[in-house]
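[1] okay, predicted coordinates and the sequence, questions at the end:
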Amino acid sequence: MLVSESVGQLFLQHEGGRDRIEYTEHGSGDRWVVLVHGLLMPRRMHLPLARALASAGLHVVTVDLLGHGASDKPADPRVYSMTAFGEQVVALLDHLGAEQAVIGGTSLGANVALEVAVTAPQRVRGLLIEMPVLDNAVEAGIVAFVPIMFLARFVPISVTALRWLTKPVPRRLMPFWIGIVLDTLDQHPGPVAAVLHGVIFGRIAPSSAQRKKITAPTLIVGHSIDPVHPFVDSEMLSSELPHATIQAASSILEWRMRPERLTKAAVDFAVSVWNDPGTSRRIAT
């Protein structure tokens, strides 16, 4: 089933001026789904899932948060935090005129979805969470991302050199996920350092007490053999949320290389959430 796709933009006003956020709409209607990318990754990573969801009759929006993809990338760490990212998603819903949406995300995007569910629960029809980064991921996250932050800040040529190498490679000639990796490596050092500083030194996710108050139906996808996104975090989140179910992926590669099973689960979940007239009443209470 072919669905329409269009690119839009949203401007966030602030004391210093305004920042531009870019997004893509897939499909139409008032059954909204918003998909949020992983850390430093572009919104295009969710293109296959967005098309599958839109083909099922949902109105899907993929967004580049500030500092990512085609959106503006200020080199100021003060503008980056999970809370700020959550506010950007709510601003996007306001801009689109979407009263509610299923909010989905991967890694960073998963935590941003949780932020939206805590700060604006009335806007969340459901949650589609892949690879949440919670209490058991702190040490591995520090090991993985603090060195990148230091290199971007103090050895910027390391990031710039990767950009010089990756930018000329034609994405259309590459397999989809190799293209996503190339896009992720195509960065400027200042914004990379700022994004990582803001994320690492801010709160990573809502507290357990806050998470336990989330009443939206939730599908959680967790991966084994992934220290930055340990499966125990997905299990913990599943036990905290009263209306959560969990799917175990064989690895971080399953949804990338063999997506049929998990994509079907995600589509079935999002459609069922919108088809259930009792969901809004449960969220309101």
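    Structure's in. What do you need? Numbering: from 1, shown residues only.
[2] all contacts plus neighbour counts: C-alpha atoms, from now on.
    Fine.
[3] so is L35 in a helix, a strand, or just coil?
    What DSSP: H, G, I helix; E, B strand; the rest coil gives for L35 is strand.
[4] how close does it sit to H243?
    Remark: distance between L35 and H243 (C-alpha to C-alpha, to the nearest Å) = 20 Å.
[5] try this one next to it:
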Amino acid sequence: MSTYFEHGGRRLAYTVFGDGPRTTVLLHGLLLSQKMHKPLARTLAAEGHRVVTMDLLGHGKSDRPRDMSAYSMPFFGEQVIGLLDHLGVDEAVLAGTSLGANTTLEAAAAHPERVRGMVVEMPVLDNALLGCAIAFTPLMCALTFGEPVMKGVSWVTRKVPTGRVWGADVLLDTVRQQPGPSAAVLQGLFFGRVAPHRDVRRTIDVPALVIGHDRDPVHPFSDSDALVHELPDARLLRADSLLELRLTPERLTNEIAGFLDHCWAPRRAAAAA
């Protein structure tokens, strides 16, 4: 069950899986929730990691203000550091997908001493501008100008039984949310920066595993490939598709688990490896 902490006067939800001194924080995609990483969290917890999933502001069970100025990538990064402060964790591995990937970069850029390593799945960077505009502008317009209709869709989907099928449950949760705050999230992100500038990204000197895949204009593989060349200590892992980690996760999960072991190895041993 989710628990909560307060950051900047807002209540944010999180869930802890497993126990131990090695903490990994999993961060969800845009307008999704921490539920999307529940299977991965359980698997990594079984490997001896303390895994924490969280709902960023405007998502899942966290507070959802209708004020677009409450949402920005730097704000999301600070929320992750706020979670570490709340948990009393000096440093953690941060792992995020899409919005969560960019949030990971924001947190690491602002507070590198708190980040043991990064798993950056499907970052949204310089080459994604056109794809994001095509994908999310109609959605933002629908949520903003079609709010009465979207409220009806939200009401109907809340009547659908929940918790039976993980993937369907994750998607239904997104549609069940009230449209006004979701529109504010998109508006805030559209008028702010998408990620730290590439010159800043080049200074993030922590181990990084970057996961990308082909055939997705919102998460172009060229962004993942470019990021690996920008980060001082990164390697690239090519996924078969957008859904590999969700539907057939064994290969990628094993790679992530091995990377976490590398991050938590003693510093000299990790450097030698």
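    Everything's here; your move. Note that the structure is predicted; figures quoted are calculated from it, not measured.
[6] if we can go back for a sec, more neighbours, L35 and H243 of the first structure?
    Neighbours per residue, other C-alpha atoms under 10 Å: of L35 of the first structure and H243, the larger number sits with L35, 27 against 14.
[7] please identify the helix or strand for the counterpart of R238 of the second structure in the first structure.
    Matched by TM-score structural alignment, R238 of the second structure corresponds to A248 in the first structure. Following DSSP states H and E, one finds A248 of the first structure within strand 244-249.
[8] just the residues contacting that strand, thanks.
    217-224, 234-235, 238, 255, 262 (C-alpha atoms under 8 Å, 6 or more residues apart in numbering).
[9] the following helix or strand past that strand against the second structure, how far on average?
    Going down the chain from strand 244-249 of the first structure, the next helix or strand is helix 254-257, by DSSP H and E. Following the fit onto the second structure, the mean deviation recorded for helix 254-257 of the first structure is 1.1 Å by mean C-alpha distance after the TM-score superposition for the first structure.
[10] OK, contacts around the aligned residue in the first structure for N102 of the second structure?
    Residue pairing (TM-score structural alignment): N102 of the second structure is matched to N111 of the first structure. By C-alpha under 8 Å, 6+ apart, the residues touching N111 of the first structure are M82, G105, P132, V133, I204, A205.
[11] circling back: now do the strand holding A248 of the first structure: distance to the chain's middle.
    Remark: strand 244-249 of the first structure is offset 17 Å from the chain centroid, using C-alpha atoms, centre = their mean, to the nearest Å.
[12] what of stretch 52-71 of the first structure?
    9 Å.
[13] same question for stretch 190-203 of the first structure.
    Worked out by C-alpha atoms, centre = their mean, stretch 190-203 of the first structure lies 16 Å from the chain centre.
[14] for the corresponding residue of the first structure for L171 of the second structure, the count of nearby residues, please.
    Matched to the first structure by TM-score structural alignment, L171 of the second structure sits across from V181. Using other C-alpha under 10 Å, the number of residues around V181 of the first structure comes to 14.
[15] which helix or strand lies directly C-terminal to the helix or strand containing V181 of the first structure?
    Taking DSSP H and E as the definition, one finds V181 of the first structure inside helix 176-185. Heading C-terminal from helix 176-185 of the first structure, the first helix or strand you meet, by DSSP H and E, is helix 189-200.
[16] so whichever helix or strand comes after that next one aligns onto which residues of the second structure?
    Heading C-terminal from helix 189-200 of the first structure, the first helix or strand you meet, by DSSP H and E, is helix 208-211. Aligning helix 208-211 of the first structure against the second structure (TM-score structural alignment) gives residues 198-201.
[17] now the helices for the second structure?
    38-46, 73-87, 99-110, 129-145, 147-157, 166-176, 179-190, 198-201, 221-230, 244-247, 250-264, 267-272 (DSSP state H).
[18] need the ones you listed in TSV (columns: distance to R22 of the second structure).
    Listed next are the helices of the second structure as TSV, based on distance: least, C-alpha to C-alpha, whole Å:
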stretch	distance to R22 of the second structure
helix 38-46	10
helix 73-87	12
helix 99-110	17
helix 129-145	35
helix 147-157	38
helix 166-176	26
helix 179-190	31
helix 198-201	25
helix 221-230	25
helix 244-247	22
helix 250-264	7
helix 267-272	14
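[19] tell me which of these approaches A13 of the second structure most closely.
    helix 73-87 (9.6 Å; C-alpha to C-alpha).
[20] so how far does that closest one sit from its counterpart in the first structure?
    Once fitted to the first structure, helix 73-87 of the second structure is off its aligned match by 0.4 Å on average (mean C-alpha distance after the TM-score superposition for the first structure).
[21] whereabouts in the first structure does that helix align?
    With TM-score structural alignment as the criterion, helix 73-87 of the second structure aligns to 82-96.
[22] what does the matching stretch rub up against?
    Here stretch 82-96 of the first structure has contacts from 10, 65-66, 99-101, 111-113, 115-116, 120, 123, 199, 202-205, using C-alpha under 8 Å, 6+ apart.
[23] just the buried residues from these, in PyMOL please.
    Buried members of those, defined by 16 or more other C-alpha atoms under 10 Å, are picked up in PyMOL with:
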select buried, resi 10+65+66+100+101+111+112+113+115+116+123+199+204+205
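[24] contacting residues for F221 of the second structure?
    Counting by C-alpha under 8 Å, 6+ apart, F221 of the second structure touches M122, G212, H213, D214, R215.
[25] for A184 of the second structure, same thing?
    For A184 of the second structure, the contact set (C-alpha under 8 Å, 6+ apart) comprises P65, R66, D67, M68, Y71.
[26] and with 10 Å instead?
    Counting by C-alpha atoms under 10 Å, 6 or more residues apart in numbering, A184 of the second structure touches 58, 64-71, 140, 143-144, 190.
[27] same check on D199 of the second structure?
    Contacts of D199 of the second structure by C-alpha under 10 Å, 6+ apart are E230, L231.
[28] same check on S81 of the first structure?
    S81 of the first structure makes contacts with E87, V112, V195, L196, H197, G198, V199, I200, F201, G202, R203, I204, as judged by C-alpha under 10 Å, 6+ apart.
[29] sorry, back to before: distance of the match of N102 of the second structure from F201 of the first structure?
    15 Å.
[30] next one: V90 of the first structure
    23 Å.
[31] of those two, which one has the most company?
    Relative neighbour count places V90 above the other of V90 of the first structure and F201, with 21 against 11, counting by other C-alpha under 10 Å.
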